[in-house]
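K.L.:
I need the structure of the sequence given here:
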Amino acid sequence: MTSISVSSLRIVHGLPELLALKGQHVGTSGWMAITPQMVQAFADSTGDRQWIHLDAERAAKESPFGGTIAHGFLTLSLLPALSASTLSVQGTRMSINYGLNRVRFTAPVRVGKRVRLHLESADMEPERDGSVKMTWRSTIEIENEAKPACVAETLAKYYF
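P.N.:
So this is what the prediction gives:
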């Protein structure tokens, strides 16, 4: 895995501090480079071996992107690592990925570029099992690009 550059990790202590985040920009991760090795490993894992991801020579000649690009789902799969470098919720028994409400891949990520996450708390719902379901607005920015790579509404459950 490619390393993430240093960012300001926001540490939240317990449920009251987590609930106080509603509607706030929580933080921004450090930068992570998208390497050819990451793209190749993702292609090997998923079987998605389209030439726009793996064939640098052909992509430079034929694609509208001027070179190879990361898979959209590779970009999305970086959310756990980027989130962990942005926010730490202390005092939980466990937290789980609960899914996604909406995902859009708004711009391609050229191999060699760097991305980072902007995380915002959108909503929270107490659940019957004692957990809290959080809805996060997750925007993956591409360095020096006007449009983000991915905008997603992600869900997590925190058990205290």
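
K.L.:
all contacts plus neighbour counts: C-alpha atoms, from now on.
P.N.:
Noted.

K.L.:
so what's the residue count around the residue lying closest to Ala33 once chain neighbours are set aside?
P.N.:
Leaving aside its sequence neighbours, Ala33 sits nearest to Arg114 (C-alpha to C-alpha, 6 or more residues apart in numbering; 4.1 Å). Counted by other C-alpha atoms under 10 Å, the residues lying close to Arg114 total 18.

K.L.:
residues in contact with Arg114?
P.N.:
By C-alpha atoms under 8 Å, 6 or more residues apart in numbering, the contact set of Arg114 is Trp31, Met32, Ala33, Ile34, Ile142, Glu143.

K.L.:
centroid residue for this structure?
P.N.:
With distances taken as C-alpha atoms, centre = their mean, Leu79 lies nearest the centre of the chain, 2.5 Å away.

K.L.:
tell me how far that residue lies from Ala152.
P.N.:
10 Å (C-alpha to C-alpha, to the nearest Å).

K.L.:
what of His71?
P.N.:
In terms of C-alpha to C-alpha, His71 sits 15 Å off from Ala152.

K.L.:
give the buried residues for the longest helix along the chain.
P.N.:
Across the chain, the longest stretch assigned as helix under DSSP state H is helix 36-46. Residues Pro36, Met38, Val39, Gln40, Phe42, Ala43 are the ones in helix 36-46 that count as buried (16 or more other C-alpha atoms under 10 Å).

K.L.:
would you do the same for the sequence below? I want to compare the two.
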Amino acid sequence: MTPLTLADLPSRVGSELFRSDWLPLDAADEAAFGAATFLRADFLGRPPSTGGTMISGFLLLSLVAAFHKRDLALERDGVYGLNYGLDRVRFLRPVRAGQRVRMSAVLLDVAEKEPGRTRVLTRNTLEAEGAEGPAMVADWIAYYVAPDGG
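P.N.:
Next up, the predicted model:
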């Protein structure tokens, strides 16, 4: 697939930018996420839940950036991306350890805020294999900035 450029994006508003392959999530991923985010017994002052079958919502949310970096074919030509924030996030269905997930990203808006600074809004839908409907939907804002800041 030929990579898109930032100049291509306005003509792609409303279209799917990518649909990822399936990614398995397991208890080890949840444990690593817990350690990285201080969700440990020594930090919480109590032992972590031993239910262990659910994948944290914030781990799922962190996959937005991971899937974009892996699956969005965007030629940046020296431009770097900044995480600006999220407009809306909804966790609609649980994801359990052992399930596979995949993400699709639809381009909602592109706006050049000033020369060399482009705001990109995507709707990111995470599916869990075998589940009815999406597990998570997140509208993510990224800024792409020219190396000289415009």
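
K.L.:
for the residue at the greatest distance from the centre of the first structure, which residues are in contact?
P.N.:
Here the centre of the first structure is the reference, and by C-alpha atoms, centre = their mean the most remote residue is Lys61, at 29.6 Å. Under the criterion of C-alpha under 8 Å, 6+ apart, the neighbours of Lys61 of the first structure are Gly67.

K.L.:
and for Gly81 of the second structure?
P.N.:
Ala142, Tyr143, Tyr144, Val145 are the contacts of Gly81 of the second structure under C-alpha under 8 Å, 6+ apart.

K.L.:
and the aligned partner of the third one in the first structure, how many neighbours?
P.N.:
Right, the one you point to is Tyr144 of the second structure. Counting by TM-score structural alignment, Tyr144 of the second structure corresponds to Tyr158 in the first structure. Neighbourhood size, Tyr158 of the first structure [other C-alpha under 10 Å]: 23.

K.L.:
and Met1 of the second structure, by the same measure?
P.N.:
Neighbour count for Met1 of the second structure, taken as other C-alpha under 10 Å: 4.

K.L.:
for it, which non-adjacent residue is spatially closest?
P.N.:
Ala73 (7.6 Å).

K.L.:
the strand ranked longest in the second structure maps to which residues in the first structure?
P.N.:
Scanning the second structure for the strand with the most residues, using DSSP state E, yields strand 100-114. Counting by TM-score structural alignment, strand 100-114 of the second structure pairs with residues 114-128 of the first structure.

K.L.:
what sits against the counterpart of Thr35 of the first structure in the second structure?
P.N.:
Aligning on TM-score structural alignment places Thr35 of the first structure opposite Asp26 in the second structure. Contacts here follow C-alpha under 8 Å, 6+ apart; on that basis Asp26 of the second structure touches Ile55, Arg96, Ala97, Gly98, Gln99.

K.L.:
number of nearby residues for the second one?
P.N.:
Burial of Arg96 of the second structure, expressed as a neighbour count using other C-alpha under 10 Å, amounts to 17.

K.L.:
for Ala27 of the second structure, see how far away the residue lying closest to it once chain neighbours are set aside is.
P.N.:
Closest residue in space to Arg96 of the second structure, ignoring its immediate chain neighbours: Met54 at 4.4 Å, by C-alpha to C-alpha, 6+ apart. Here Met54 of the second structure is placed at a distance of 8 Å from Ala27 of the second structure (C-alpha to C-alpha).

K.L.:
and the longest helix of the first structure, what does it pack onto?
P.N.:
helix 51-54 (3 or more C-alpha pairs under 8 Å, 6 or more residues apart in numbering; DSSP states H and E).

K.L.:
all set now, cheers.
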